[in-house]
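Asker: Just a sequence and a predicted model for now, questions to come.
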Amino acid sequence: MNDSTSVLTEPVTDDLPTQPFTGASPYDTYVQASVLNSLQHPLTEAPDEMAFLVTTQVMELWFTLVVHEWRTARVAFTKDDLRAATDALVRSRRALTALNGAWAPIAALTPAQFNGFRAAFGRASGFQSAMYRHLEFLLGEKSAGMLRAHRGDPAVHEALADTYREPSLYDEVLAFLHRQGLPVPRSVRERDVTRPYTSDPAVVDVWRRVYAGPQAHPHLALGELLTDIAELVTRWRFEHVLVVRRAMGAKPGSAGSAGLAWLERRAARPVFPELWEVRGDV
């Protein structure tokens, strides 16, 4: 027997701690793993329903983290703390990358596989996710109708109403740039932040100045970081379109929406629009 085989067959010494815990382990107390692992309750015998439930729940957790980081960044921009804002945005970029990867377990569902459990969730639909709505409101995608949809749950509605009434992340980015000496117009800085953000030619010009300037300037790095985030959000939306198109085609959505057509319209709306428009002008 050669040395390498001998190494492979030698017993492994287990030096992990074996002292029993009193009650829940410190790991479970901190992570709440037992709570998380108790939240999956398939309603059918369909083998793909568990993957659908876990994928959806994992995405909710990623939404929560992204919203947390964007709120952190928004506060940092109000304090003109570009470093803290950038750090939070970088963390959110990592979370968005993981969020996009979370589609994998259900990305190839066939219509028959999806139909095996679709009826079980009744009128439940992803657009009812309150945390995703926080995410979209923070992007400037404000919608009074989406807010009203949550009136039946007062606590959720109140929290979402706060995000609806507050400036978006992008609003605070533009306010920060104005304080840094860039000419963001008053009409943008004092706009009704409960309205959806739409592209403004003067903001395109602000970003044109940034992109035409020194390539090592921190404002350019900020623009590219925001573009990364916009791209990842857009990729998630289009991945959603593909998953739905593959699993159910153009059937109506479970909550009465137009389904695929509605998702396609939402996916086509640009995130931080001026950052895309400016590229043709530089």
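Answerer: Received, thanks.

Asker: Please make it C-alpha for all contacts and neighbour counts, starting now.
Answerer: OK.

Asker: Nearest the middle, which residue of the chain would you pick?
Answerer: residue 63 (4.6 Å; Cα atoms, centre = their mean).

Asker: and that residue, what is it in contact with?
Answerer: 99, 131-132, 135 (Cα atoms under 8 Å, 6 or more residues apart in numbering).

Asker: Need the three-state assignment for residue 123.
Answerer: coil (DSSP: H, G, I helix; E, B strand; the rest coil).

Asker: Count the residues that sit near it.
Answerer: A total of 12 residues lie near residue 123 under the criterion other Cα atoms under 10 Å.

Asker: Find me whatever residue is spatially closest to it, sequence neighbours aside.
Answerer: Nearest residue to residue 123 in three dimensions, chain neighbours excluded: residue 255, at 4.5 Å (Cα to Cα, 6 or more residues apart in numbering).

Asker: tell me the contacts of the one you found?
Answerer: Contacts of residue 255 by Cα under 8 Å, 6+ apart are 122-125.

Asker: Put this next to the first one:
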Amino acid sequence: MECPFSSKTDYHGAKLDFSDAMSYGDYLSLDVILSAQHPKSPEHNEMLFIVQHQTSELWMKLMLHELHAVRACMQRDQLPAAFKMLARVASIMNQLVHAWDVLATMTPPEYTAIRPYLGASSGFQSHQYREIEFLLGNKNATHLQVHRHKAAAHAALEGVLCAPSIYDEAVMVMARAGLPVDAERLSADWRLPTVSNASVKAAWTTVYQHTEQYWPLYELAEKLVDLETAFRLWRFRHATTVERVIGFKTGTGGTDGVGYLRKMLDVVLFPELFELRTAL
């Protein structure tokens, strides 16, 4: 009689033997992912710090995957597909907002114990986060210098810096729809951060005042507002968590720490979309 424990399936028919098939762990490369945590200190809490930032980078990788596709769809005026992906990115940002709740369980003494082992590493050096900011229009060419030692990351960032942002593409979609936008705005220096433009504000205002006529543009505008709102919450939660854990100490990468993060809270990615609300 065959041993009941030698079967290749369980009592419900689930496959048990993966010697000749791809398993869950194989598909997700879990051996690689779960062996990528290498604490530098003897402290128990460093694992939290590592996993928090590694998972954030994975979510950012998905955001970049979506945002590049959004930009391509907008260039082809395929707005419904872009709407779906913009909503997904906003949801990812909300996921990252709640991720800070976990890191906030680390107390100041616990962080202080691992800080000497971090060297000069800092979230400021995240090339994925920088690429997200560039794609959304918050561009700063000087930040490329941080990534000069990583050729692939530097090249990717330089490419995004020199290309229209997602918001630039949205403005061009409006122009192609027949709304008047200044020629100077449509041929702007893409390497510079977004600056409010009166013709763009007037065009978006027309969209909001005639929603039935411009419904796709109206929906695009609201998806962008949702995205920036989620991004602001993500930034705010980052700043408050850092203040809770390290106070106003200088960041490990040499930044102003909480002071720098608070300044970032004042950055508006899609200025005209927020300015017009006062006049509506």
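Answerer: Sure, I can see it. Source: prediction; values computed, not measured.

Asker: TM value for the aligned chains?
Answerer: Once the chains are overlaid, their TM-score stands at 0.91 when taken by TM-score structural alignment, normalised by the length of the second structure; 270 aligned residues with a Cα RMSD of 1.7 Å.

Asker: on that earlier part again, identify the residue of the second structure aligned to the residue nearest to the centre of the first structure.
Answerer: In the second structure, the residue matched to residue 63 of the first structure (TM-score structural alignment) is residue 60.

Asker: counterpart of residue 180 of the second structure in the first structure?
Answerer: Checking TM-score structural alignment: residue 180 of the second structure goes with residue 183.

Asker: Please name the residues that touch that match.
Answerer: Residue 183 of the first structure sits next to residue 206 when contact means Cα under 8 Å, 6+ apart.

Asker: element containing the residue lying closest to residue 45 of the second structure once chain neighbours are set aside?
Answerer: Closest residue in space to residue 45 of the second structure, ignoring its immediate chain neighbours: residue 110 at 6.7 Å, by Cα to Cα, 6+ apart. Following DSSP states H and E, one finds residue 110 of the second structure within helix 108-114.

Asker: measure stretch 193-210 of the first structure end to end?
Answerer: One end of stretch 193-210 of the first structure sits 24 Å from the other (Cα to Cα, to the nearest Å).

Asker: if we can go back for a sec, pipe the contacts of residue 255 of the first structure into a markdown table and attach distance to residue 281 of the first structure per row.
Answerer: Shown next, in a markdown table, are those (distance: Cα to Cα, whole Å):
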| residue | distance to residue 281 of the first structure |
| --- | --- |
| 122 | 48 |
| 123 | 46 |
| 124 | 44 |
| 125 | 40 |
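
Asker: Nearest to residue 209 of the first structure among those residues?
Answerer: residue 125 (42.4 Å; Cα to Cα).

Asker: Distance check, the equivalent of the closest one over in the second structure against residue 75 of the second structure.
Answerer: Counting by TM-score structural alignment, residue 125 of the first structure lines up with residue 122 in the second structure. Distance from residue 122 of the second structure to residue 75 of the second structure, counting by Cα to Cα: 35 Å.

Asker: With residue 176 of the second structure instead?
Answerer: 10 Å.

Asker: okay, those two: which has more neighbours?
Answerer: Neighbour tally, residue 176 of the second structure and residue 75, criterion other Cα under 10 Å: the higher count belongs to residue 75, 15 against 12.

Asker: What residue in the second structure is paired with residue 76 of the first structure?
Answerer: Checking TM-score structural alignment: residue 76 of the first structure goes with residue 73.

Asker: Same check on residue 37 of the first structure?
Answerer: Match for residue 37 of the first structure (TM-score structural alignment): residue 34.

Asker: What does residue 97 of the second structure correspond to in the first structure?
Answerer: Using TM-score structural alignment, residue 97 of the second structure sits opposite residue 100 in the first structure.

Asker: from the middle of its chain, how far away would stretch 28-41 of the first structure be?
Answerer: 22 Å (Cα atoms, centre = their mean, to the nearest Å).

Asker: My error: substitute stretch 19-36 of the first structure in the last question.
Answerer: Computed by Cα atoms, centre = their mean, the chain-centroid distance of stretch 19-36 of the first structure equals 28 Å.

Asker: What residues of that stretch count as buried?
Answerer: Buried positions in stretch 19-36 of the first structure, judged by neighbour count with 16 or more other Cα atoms under 10 Å: none.

Asker: Straight-line length of that stretch, end to end?
Answerer: End-to-end span of stretch 19-36 of the first structure (Cα to Cα): 25 Å.

Asker: got it, and stretch 136-153 of the second structure?
Answerer: With Cα to Cα, one end of stretch 136-153 of the second structure sits 17 Å from the other.
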